[in-house]
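> 3D, please:
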Amino acid sequence: MKVLVTGGAGFIGSHIVDQLLETGHESIVVDNLATGDERFLPKEVPFYRVDIRDEQLFDIVRTERPDAVIHQAAQSSVPFSVDQPLGDADINIHGTIRLLEAARQCGVSKFIYASSAAVYGNPQYLPIDENHPVNPLSPYGISKFTPEYYLRAYQDLYGIPFTILRYANVYGQRQISKGEGAVIAIFLERILKGEPLRIDGDGEQTRDYIHVSDIAAANIAALSRAENQVLNIGTGISTSINELVQLLKKVSNKPISVSYGPDREGDIKHSYFDIDGARRHLMFKPKVSLEEGLIQSLDYLLQNRVLLQRGTAVTEL
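Sure thing, here's the model as predicted:
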């Protein structure tokens, strides 16, 4: 299958490209490199440095004629969305509609969309399943949820099957220390610099941390499964920030000092997923434990001599 991956030079997208090639698929990448790095891509993968809002996107889709689209390109910063809601909506909503139009015009047979746990807002119950009420607390959460309506409309009107994957907190190799849910990348960066970790609140807030390779595997599975389904992709395991720090101490074998500050305004205290839907419809089972994933992430930074500059991981080659 020929698959167009938007944001394919980024953290998650590049892992999806790797797994597409490993499983015998062909990949094309569109990425504006706002946060991605072309060096993450195998040299044989066709790459277009194009923003999903550009007119050139239609020409690329017409020329390449992909069978499927995996849409990872997005603006993922909550503070940016609060400061610039128009810019956030332009990328995440308008950009997705343009991609859907290109897919419709060129006969794409499957559209996979990366949504977010941010669509749920403050949980009314735990674990969060796909029937949980949607109540986003930020423009980012709104702009990730709104395209879900468009996907349903394009399926009803034009017959384009979709799968919506709502991600928990993704971490792993190639992640940069900005964007939604990047706490592990931030902590690893500070540990390597010998700097203390700062925690907002008491550290008892919990999240569902899933390794990027498992996220990529869910996207690959969705190419042939879970038609017109909305699925949570996480581990189903709740981990507190304090527990995360203890694991980081263990895997890094370094002394880590921690300072605690006031609760961050608007922060959700507890969140983790029910992933029964993904198990049933995708045959999905996360393979990488949090400890193993932290070891892989730290080893990657050390082995690639990553320079931590201006919040972006730049690999020395």
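> C-alpha only now, for contacts and for neighbours.
OK.
> Report how many residues lie close to residue 84.
When neighbours are counted by other Cα atoms under 10 Å, residue 84 registers 13.
> what residues are up against it?
For residue 84, no contacting residues are found, by Cα atoms under 8 Å, 6 or more residues apart in numbering.
> Repeat that for residue 164.
Counting by Cα under 8 Å, 6+ apart, residue 164 touches 112-115, 148, 228-231.
> Can you lay out these as CSV showing neighbour count?
Listed next are those as CSV, based on neighbours: other Cα atoms under 10 Å:
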residue, neighbour count
112, 23
113, 24
114, 21
115, 26
148, 20
228, 17
229, 18
230, 20
231, 26
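> from the residues you listed, which single one is nearest residue 17?
Proximity of the contacts of residue 164 to residue 17 (Cα to Cα) peaks at residue 112, which lies at 13.7 Å.
> and the closest one, that's in a strand?
Yes. Looking at residue 112 with DSSP: H, G, I helix; E, B strand; the rest coil, it is inside a strand.
> so it touches residue 222, yeah?
Yes. Contact status for residue 112 versus residue 222: in contact at 7.1 Å, counting by Cα atoms under 8 Å.
> got any residues that touch both of those two?
Counting by Cα under 8 Å, 6+ apart, the contacts common to residue 112 and residue 222 are residue 163.
> Pull up the gap between the residue at the greatest distance from the centre of the chain and residue 307, please.
Largest separation from the mean C-alpha position in the chain: residue 255, at 30.1 Å (Cα atoms, centre = their mean). Counting by Cα to Cα, to the nearest Å, the gap from residue 255 to residue 307 is 21 Å.
> Over to residue 116?
In terms of Cα to Cα, residue 116 sits 29 Å off from residue 307.
> Those two: which is more packed in?
residue 116 (21 against 15).
> how close does the more buried one get to residue 219?
Counting by Cα to Cα, the gap from residue 116 to residue 219 is 14 Å.
> Following up with a second sequence; could you model it the same way so I can compare the two?
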Amino acid sequence: MANAGYAVTALCHSKIPPNENWVSQMDKVLVGDVTDQHFMNEVASYKYDVVVHLVSLDHNQSNGNPLFVSSVNVTPVWTLLDLFSKSGLGKFIYFSTAQVYGMLNGEVITESKKLNPQNPYGLTHQLGEVICEYYNKTTDVDCRIVRLSNSYGAPIFEENNCWWLVVNDLCRMAYLRKEIVLQSDGSPLRDFIHGWDVCRGVQAIIEASDDNTTYNLSSGITLSIIEIAEKIKQVFLSRYGVVLPIKAREDNSTKATNYKIDNTLIRSTGFNLEWSLDDGLNELFDNLERNEK
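Sure, this is the predicted structure:
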């Protein structure tokens, strides 16, 4: 966003990242905890046109103690909207997840699909969406909800905890162990979108003048985990001349049927994907070459 000319204030949880180039592009960098009311009051004391709320525990962490999980995944959404709705905020972009839809089987998923979350991660994001919808109805803040599929891509900072993401994890495993080991038979299906395309999607939503409030942010391409592994194998062979073995568990008793997370609505804003899967995999291997000695 800074590269696009926006004056960006970044919120960091524990410290300012040791990346001087990145810091120099920020208008401000604030360090604090979104569960801290005093820090939230400080954040809200500044005047902003747009707030992009990305804070959330990951899927596994969201299975923890409900009091703690809701203090991170839910309460800050309410707190920020309560504070900023009183100070003239224009747009609030809330990052939800496609997991609010629940089980996906043999269908095209549009934003109008009934929500049916199957885990605490999806449930807490549905609650966040409800809060946004409430403030859309009762205040002048224009809340936009982003239902993200599965992102991937090289980290901006060394300390970024992004290697648990499926594509990232498999690339790192391939690079370090010279093998790809799957935790399933490879049949689970996923829609993957590169992190830089996610950023471009946010910009498209910020600049959109339509009346839509919810967008699927996805590639619109569904692949099985084994297909992802095979693609990584191909890229690795092209780069390093090494044929990687792929190890998968025995067949699961049930097979997922193909689905598509439709991204027509966000494309109507002028958004288009720029990163192919090949480009994204090569970027990850470039990063691993620089940082994994």
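> list the contacts for the residue farthest from the centre of the first structure?
Counting by Cα under 8 Å, 6+ apart, residue 255 of the first structure has contacts residue 249.
> which element is it on?
Using DSSP states H and E, residue 255 of the first structure maps to neither a helix nor a strand.
> Just give me the match in the second structure for it.
Aligning on TM-score structural alignment places residue 255 of the first structure opposite residue 243 in the second structure.
> one step back: name the residues contacting each of residue 116 and residue 219 of the first structure.
What both residue 116 of the first structure and residue 219 touch, as defined by Cα under 8 Å, 6+ apart, is the set residue 165.
> And the strands in the stretch 51-200 of the second structure, which stretches?
Using DSSP state E, counting those that start in this stretch, the strands of the stretch 51-200 of the second structure run over 91-97, 108-109, 142-148, 150-152, 180-181, 189-194.
> ok, average deviation of the fifth one from the first structure?
Average distance, strand 180-181 of the second structure versus aligned residues of the first structure after superposition (mean Cα distance after the TM-score superposition for the first structure): 2.4 Å.
> residues in the first structure aligned with that strand?
Going by TM-score structural alignment, strand 180-181 of the second structure sits over residues 197-198 in the first structure.
> Pull the number of nearby residues for residue 125 of the first structure.
Using other Cα under 10 Å: residue 125 of the first structure sits among 12 other residues.
> Please apply the same query to residue 104 of the second structure.
So residue 104 of the second structure, with other Cα under 10 Å, has 18 neighbours.
> Contacts only, for it.
Applying Cα under 8 Å, 6+ apart, the residues near residue 104 of the second structure are residue 259.
> Need the counterpart of it in the first structure.
Match for residue 104 of the second structure (TM-score structural alignment): residue 123.
> And residue 78 of the second structure, by the same measure?
That one, residue 78 of the second structure, aligns with residue 97 by TM-score structural alignment.
> Tell me how many other residues crowd that match.
Neighbour tally, residue 97 of the first structure, other Cα under 10 Å: 19.
> That one reaches residue 146, doesn't it?
No. Here residue 97 of the first structure lies out of contact with residue 146, judged by Cα under 8 Å, at a distance of 10.2 Å.
> Just tell me what residue 197 of the second structure corresponds to in the first structure.
By TM-score structural alignment, residue 197 of the second structure lines up with residue 214 in the first structure.
> so how far is residue 168 of the first structure from its match?
Using Cα to Cα, we find residue 214 of the first structure at a distance of 11 Å from residue 168 of the first structure.
> if you count what's nearby, which of these two comes out ahead?
Legend: neighbour count by other Cα under 10 Å for residue 214 of the first structure and residue 168, higher for residue 168 (25 against 21).
> pretty sure the match of residue 197 of the second structure is touching residue 286, no?
Yes. Assessed by Cα under 8 Å, residue 214 of the first structure is found in contact with residue 286 at 5.6 Å.
> List the contacts of the nearest residue to residue 115 of the first structure once chain neighbours are set aside.
Spatial nearest neighbour of residue 115 of the first structure, excluding adjacent residues (Cα to Cα, 6 or more residues apart in numbering): residue 166 at 4.4 Å. Contacts for residue 166 of the first structure (Cα under 8 Å, 6+ apart) come out as 114-117, 230-233.
> need the contact list for the closest residue to residue 257 of the first structure other than its chain neighbours.
Using Cα to Cα, 6+ apart and skipping residues adjacent in sequence, the residue nearest residue 257 of the first structure is residue 196, 4.9 Å away. Taking Cα under 8 Å, 6+ apart as the criterion, residue 196 of the first structure is in contact with 190, 256-259.
> what about residue 196 of the first structure, distance to residue 259 of the first structure?
Applying Cα to Cα, the value for residue 196 of the first structure to residue 259 of the first structure is 7 Å.
> Report the contact partners of residue 191 of the second structure.
149-150, 218-223, 260-261.
> Looking at neighbours, which among these is most surrounded?
residue 218 (28 neighbours).
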